[in-house]
Each structure stands twice: as structure tokens, then as C-alpha cells.
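S.K.: give me coordinates for this.
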Amino acid sequence: MDEQEGEAALAALALQERTVRDLAWACFTPALLHLQQADLGTAAFPLTAARSAWLQALDRDPGPLRDWLQQRPATRLGVYFERLWQFFLHSDRDTELIASNLPVRAGGRTLGEFDCLYWCQQRQRAVHLELAVKFYLGLATATPSAGYSNGCDWFGPNTVDRLDRKLQRLLQHQTQLSQQPAAQPVLAALHAEKPLREARVAGCLFSPSAAVLPPPRGYNMALPLGRWLPLEEWRAECAGDWQIIPRLHWLAPLRASRHGQAGATLAATLEAHFREGGKPQLVAALDTHGNERSRCFVAADIWPDSRK
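M.R.: Here you go, the predicted model:
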């Protein structure tokens, strides 16, 4: 099953419970980036018939997933994404979750933490998995080279977060933690010495609607690029019902939402938000049943000039 077939199979499950849809999105949609580093794999688990049945059973009775999430409630999207993956690794028959968010300390300071350590039944090896979920807006800051944009062209809504900086930290620090001397006794205590190294970067890139910005090197071309628009441009095409997507709901598409409002009304809300210096907002176009048809970011008209 290729990535596009996998997405179609996931959509065909028609999951109703939001947290279960988020779980399915986190673990079974295609990765955002193919990471280029020796001895670093991309965590990828196929959506098998058994896993599809597991998701559908959870959709009927989401209690185990809800209980898991309530043990450590997440207020940040990245932590929520990690918790979903940890639940999957804890539950799947082919994996055993050894530890999660496990700190490594030396000399009174924390060097980092393992997002996930798990045992892979098929490979009969421990695996160190680092996770990230990112939503970046593109800004052409330099001339693309060889058909690719640069990592410094993709910014988070707060403009401090940037793709090249995130990848540098992920590849040079986070995924290297198991190589640190201070990590060796931590791994030995868990019988997880010399783990394989994996990473998974999920999310979406939103290209500017007024310019052609190619994706960065390593982008998964099986995924479509999203788009972002200045408020005035979005206002001209915002017919129908729309909704601002709360940050913790950015993963799976909205379903049966009751919070839609007319585009003109939402435009007035966004205008007031941006007048106070607010960040770009992710919004969804809804059909008559409250299901998400599409999504895009809307930013202040001066947002590129006001980034820090």
C-alpha cells in the first residue's frame, strides 16, 4: 500500500471521535519530511487490517485513549502528538513502549530526553524515536536553488520557530542523545543499549498564495502543499461557513463541527485579532454538515514585514 492509498484507507474508516482521528492522523498519515542522515530511519507503520480494526474499536469505545491522555494532559500540540504516538507504541502488538519523555542528566543539568524508547518485535531491537509536528508558512527570503526552497523560508506562526533551526536541533541534538556517555547507564537500566534511531516529522507546509514557492529539500512529494493568505485576500473568497481551528485540533480534519460561522463574521473577528498583534490563524472551510472541506492559514496583511 503506497502513501496515497494509505490516506484513502484512513479516510474510509470514517472515524467519529476526535482523539481517535488525531491518533490515526499522527501515526498513519505520510511523514512531512524524508530526513537525510546516515543510520537514522523514518518511523513508518503500515495501516494494516488489524490496525484499522483497532482504530474502529477505539472509535466505538475511546475510553482507553481518553484515560491515557488524561494521565498527562497536554496543553501544547507537540506534547499531544507525542502522547498519541506513545499510546500507539504501548498498544500495538508489534511494539512495546519501554519509556517516554525520559530525561538524561549530567552534572546537574538535563542534556535532553528521549521522546520514546520502544522495543520492535520484528527487528528484535530497541528503538529511540524522536517526534515533531510542525505547521510552517512559507516566505521567499532567497532565490530557490535546484528547484527547492531553503529551510529558512518556512516559519511557524510565531516566526521564531523556523524549519532549518528545527531540523538542525532534531538531527544534531535530539536524535543523537543515545550516543551521549550520560545516556548509557539510563539505557542499560532499561535493557535498551545501542538502540536504533528513528524520527518522525509530521505536519503541513503552507505556501504563500501570491507567489510560487517550491517545497524544501526532503519534502514528501506525496503530500500537497497548503496555502496561506493575507486577511484582505482571504476576505474576498470567504463565502460559506468557516471556523478557526484551535491549536490542539490542528491534526485531523474537523468533523461535525458546531462552531462554524459566516466567513464575513469570521473576517471581522480576525481583523480584531490581528489589530492586537495576533499570530496567523489556521481556519477551515466547512460543508453543510460541519465537516472540514479545506484549510488554510490567514495572516495579518503586514505579517511578513512584522516577523521578528
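
S.K.: hey, let's count contacts and neighbours off CA atoms from now on
M.R.: OK.

S.K.: quick one: the strands in this structure?
M.R.: Ranges of strands in the chain, per DSSP state E, are 40-42, 95-106, 109-120, 125-138, 154-155, 196-208, 226-230, 241-244, 261-262, 281-286, 292-299.

S.K.: between these, which one is nearest to residue 185?
M.R.: Residue 185 lies closest, by CA to CA, to one member of those: strand 95-106, at 9.6 Å.

S.K.: quick check, residue 17 in contact with residue 63.
M.R.: No - here residue 17 does not reach residue 63: they are 10.7 Å apart, not a contact under CA atoms under 8 Å.

S.K.: look at the two and report which has more neighbours.
M.R.: Set residue 17 next to residue 63 and count neighbours by other CA atoms under 10 Å: residue 17 wins out with 16 against 11.

S.K.: and that one, what is it in contact with?
M.R.: Residue 17 is in contact with 59, 62, counting by CA atoms under 8 Å, 6 or more residues apart in numbering.

S.K.: could I get the strands of the chain as JSON lines with mean neighbour count?
M.R.: Below are the strands of the chain laid out as JSON lines (neighbours: other CA atoms under 10 Å):
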{"stretch": "strand 40-42", "mean neighbour count": "17"}
{"stretch": "strand 95-106", "mean neighbour count": "17"}
{"stretch": "strand 109-120", "mean neighbour count": "19"}
{"stretch": "strand 125-138", "mean neighbour count": "23"}
{"stretch": "strand 154-155", "mean neighbour count": "24"}
{"stretch": "strand 196-208", "mean neighbour count": "21"}
{"stretch": "strand 226-230", "mean neighbour count": "21"}
{"stretch": "strand 241-244", "mean neighbour count": "22"}
{"stretch": "strand 261-262", "mean neighbour count": "15"}
{"stretch": "strand 281-286", "mean neighbour count": "21"}
{"stretch": "strand 292-299", "mean neighbour count": "21"}
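
S.K.: here is the second sequence; please produce its structure so I can put it next to the first one:
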Amino acid sequence: MNLLQTFHDARVRDLVWVMAAPGLMSESVAADFGVPDAVCRDALARAMPQLLELDRHPAPLHDWIAARSSHRLGRYFEALLEYWISHLMGGQLVAANLPVKAGDIVIGEYDFLWRDAAGVLNHWEASVKFYLQVDVAAGLAGYVGTFTRDRLDLKFGHLRDKQLKLAATPAGMAALPDAEEAVSAHALLKGWLFYPYGEAIVAAPEVSVQHLSGWWLRWGETPFTPPSGLHWKVLPRLEWFSPVMSQNLEGLQTGANFSAALATHFAMDGAPLLVAGLATTGNTWQEVTRGFVVPQDWNLRNT
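M.R.: Modelled structure (predicted):
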């Protein structure tokens, strides 16, 4: 992800991350329905002149995001992806978040319908996820979310078996611009996976070998001995995508101060935190490690 260091505006950097980040699932597992990483890389290469110009003058992207009330992480991801499709793919966005109804009941939603330069109608289902591996023997079921009962196996199955088959249902066909038109359905499942701190990464075989990864630990249970010389930051949810960059130390803490801040947080609040450690490179502080710190009573199974 060194390419991201080229971009100075945080929102533009996140847009590039949405395009450049590898999918979470192995392409052999998602061969029939996943958007291949190579397709994303090719789209990124074609859009690079526009992205560099956007980095110099980012107001259009900032306004686009602000107009979509992108305060939740999933909506922020969708706003960036919608900008990509609308402005950088060389095609035409047909609809975003289009509800599908059976009578008066909403049974699903098309995340994105868009027509590419060849005229093909594409249906993209998109999701960004952050999972902690709690059981290596459980495969995909061993990756769970921090705040919900979400699991990687459940999300993967829902994308494959339900969301991407929407256009094959009577209600799904009826919601299309032309019910007789063929639809090319694909999924983008991106994000980060986190592994127990200090242990070797043993990923599930269905996971992409290129996936982005970090660590996780229970505060007060697992000794936390990060490399010296780093400065630390608790990442707000809308800063979870691309690695953090900073031109100064504002908002960053040294190891001792950071540990004290974590101790105070977990004495008062049980919310997991995503944190990043930054090292200096010239005049820029750049993220070199990230992980989730969770309270001791965090439920490994999220039940």
C-alpha cells in the first residue's frame, strides 16, 4: 500500500484505498462472483491522473462525501465507492442503494447498478469489514466483529448466496431498468483482519494471501511491548481504512502516555479501540502497525 503515501489528502487517500486494497477472500474461492484485485488495479491505473488532480484540489470529493451523510463507516465506504463508479470508471452509475420490494415489503437492495463502457449492466455488492480471529481452527467462522455478532463466514455466505442472486428473483428483476437485461453480479469485500498479538498469523485457507492484517489483544491480559520510538493514535471510525499519515505530532502520544490513556479508557469504558503506531520518515509520521485493543471481558464468540 506504499502507493497511498503519494496522496496527501486523507479523503482522497481513502478513495484510493477503496480502489487499491485487496479483497479479503481468496480469488479462487470467489472466482465466480468476486471483483478480481486485478480489475481494481487496472481501474486505479487508468484513473491515476484524475486522482492526482483530485489530491491537489479535493473539494469535489469532500463535497460529495458531505452530501451523503457519511457518518457511519459503511456509508462512508459506499460514498467513496459511488464516487469511484460515477467519476472514475468510464461508465455510468444507474442506481445506488436501490430497494427491491415484494409488494410493500423490502426484501433486499442493490448496492450499485452501473453500466460499463461496453454497455454491460453490472451489479456490485460492497462491504468493508474488520474482523478479529479468535479461533484458528474454526476457519472463516473464527473471525468475528468487535461490536456485533458479525462473522466472516456469515458475511461471505450472505453475499454469495443471497445478495448477488437478487437479480435472479422476480422482485429483483422487476426493480431493474429492464427486467429482460442480463446482469453481471460481483462482490467487493474489503477491510482488515486482526490476529492475536505476538503470535504467528495463521489465516483461514479461504482468505486472500494478500489481505491486510493487524493484531489484537485484551487490555490487562496480554503484555503489550511495542517497538520503541513509535507514537500512537486511537483511530476514529472514519479513519479505519487507509494507513495513517501525519505531518506533525498533533493527536499522537508517546508509548508511556498512550498506555496511561488506554488504562484510563478501559477503567471507565468497555469499547474496543483501533490504534495505530506511527514512525517518522523524513518530515512525515507514517503508520507501521495497527491493532485492536479490547477489554478483558470482551466476548470472544460475540454471542
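
S.K.: who wins for proximity to residue 182 of the first structure among the strands of the first structure?
M.R.: Residue 182 of the first structure lies closest, by CA to CA, to one member of these: strand 95-106, at 6.2 Å.

S.K.: quick one on the thing from earlier: could I get the strands of the first structure as a markdown table with distance to residue 170 of the first structure?
M.R.: Listed next are the strands of the first structure as a markdown table, based on distance: least, CA to CA, whole Å:
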| stretch | distance to residue 170 of the first structure |
| --- | --- |
| strand 40-42 | 11 |
| strand 95-106 | 15 |
| strand 109-120 | 11 |
| strand 125-138 | 8 |
| strand 154-155 | 16 |
| strand 196-208 | 8 |
| strand 226-230 | 23 |
| strand 241-244 | 30 |
| strand 261-262 | 39 |
| strand 281-286 | 25 |
| strand 292-299 | 25 |
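
S.K.: of those, which is nearest residue 255 of the first structure?
M.R.: strand 292-299 (6.2 Å).

S.K.: and the counterpart of residue 207 of the second structure in the first structure, how far is that from residue 165 of the first structure?
M.R.: For residue 207 of the second structure, the aligned residue in the first structure is residue 219 (criterion: TM-score structural alignment). Residue 219 of the first structure sits at a distance of 16 Å from residue 165 of the first structure (criterion: CA to CA, to the nearest Å).

S.K.: which one of the two is surrounded by more residues?
M.R.: Taking other CA under 10 Å, residue 219 of the first structure and residue 165 do not tie; residue 219 has more neighbours (17 against 13).

S.K.: hang on, the more buried one packs against residue 36?
M.R.: No - under the criterion of CA under 8 Å, residue 219 of the first structure makes no contact with residue 36, lying 10.8 Å away.

S.K.: nearest residue to the middle of the first structure?
M.R.: residue 133 (2.6 Å; CA atoms, centre = their mean).

S.K.: check contacts around the one in the second structure that sits across from that residue in the alignment.
M.R.: Residue pairing (TM-score structural alignment): residue 133 of the first structure is matched to residue 128 of the second structure. Going by CA under 8 Å, 6+ apart, residue 128 of the second structure touches 74, 77, 189-191.

S.K.: for residue 252 of the second structure, same thing?
M.R.: So residue 252 of the second structure contacts 231-233 (CA under 8 Å, 6+ apart).

S.K.: any idea which residue of the first structure is furthest from its center?
M.R.: Distance from the centre of the first structure peaks at residue 107, with 33.1 Å (CA atoms, centre = their mean).

S.K.: what's the mean deviation for the longest helix belonging to the first structure versus the second structure?
M.R.: Longest helix in the first structure by number of residues (criterion: DSSP state H): helix 77-91. By mean CA distance after the TM-score superposition for the first structure, the fitted helix 77-91 of the first structure averages 0.8 Å away from its aligned residues in the second structure.

S.K.: can you list contacts of that helix?
M.R.: The contact list for helix 77-91 of the first structure (CA under 8 Å, 6+ apart) reads 22-23, 26-27, 65, 68-69, 73-74, 95-97, 100, 115-116, 118, 131-133, 247-248.

S.K.: according to the alignment, that helix goes to what range in the second structure?
M.R.: With TM-score structural alignment applied, helix 77-91 of the first structure matches the range 73-87 in the second structure.

S.K.: what residues sit buried inside that stretch?
M.R.: The neighbour-count check on stretch 73-87 of the second structure (16 or more other CA atoms under 10 Å) flags 73, 75-85 as buried.

S.K.: dump the residues you listed to TSV, plus distance to residue 145 of the second structure.
M.R.: Listed next are the buried residues of stretch 73-87 of the second structure as TSV, based on distance: CA to CA, whole Å:
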residue	distance to residue 145 of the second structure
73	14
75	17
76	18
77	17
78	19
79	22
80	22
81	22
82	25
83	27
84	27
85	28
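
S.K.: ok, the residue mapped onto residue 54 of the first structure from the second structure - contacts?
M.R.: Mapped onto the second structure by TM-score structural alignment, residue 54 of the first structure lines up with residue 50. By CA under 8 Å, 6+ apart, the contact set of residue 50 of the second structure is residue 88.

S.K.: and residue 50 of the second structure, how close does it get to residue 5 of the second structure?
M.R.: If you go by CA to CA, the gap between residue 50 of the second structure and residue 5 of the second structure works out to 16 Å.

S.K.: and if you look at residue 103 of the second structure?
M.R.: Counting by CA to CA, the gap from residue 103 of the second structure to residue 5 of the second structure is 49 Å.

S.K.: then residue 244 of the second structure?
M.R.: Applying CA to CA to residue 244 of the second structure and residue 5 of the second structure gives a distance of 9 Å.

S.K.: show me which of those two is the more surrounded one.
M.R.: Applying other CA under 10 Å to residue 244 of the second structure and residue 5 shows that residue 244 carries more neighbours, namely 22 against 14.

S.K.: residues contacting the nearest residue to the more buried one once chain neighbours are set aside?
M.R.: Of all residues beyond its chain neighbours, the one nearest residue 244 of the second structure is residue 287 (5.1 Å), with distances taken as CA to CA, 6 or more residues apart in numbering. By CA under 8 Å, 6+ apart, the contact set of residue 287 of the second structure is 243-245, 276-279.

S.K.: ok, the residue mapped onto residue 203 of the first structure from the second structure - contacts?
M.R.: Counting by TM-score structural alignment, residue 203 of the first structure corresponds to residue 191 in the second structure. Residue 191 of the second structure makes contacts with 21, 23-24, 128-130, 211-212, 241, as judged by CA under 8 Å, 6+ apart.

S.K.: conserved subset of those residues in the first structure?
M.R.: Retained in the first structure: 23-24, 128-130, 241, out of the contacts of residue 191 of the second structure (criterion both residues aligned by TM-score structural alignment, their matches' CA atoms under 8 Å).
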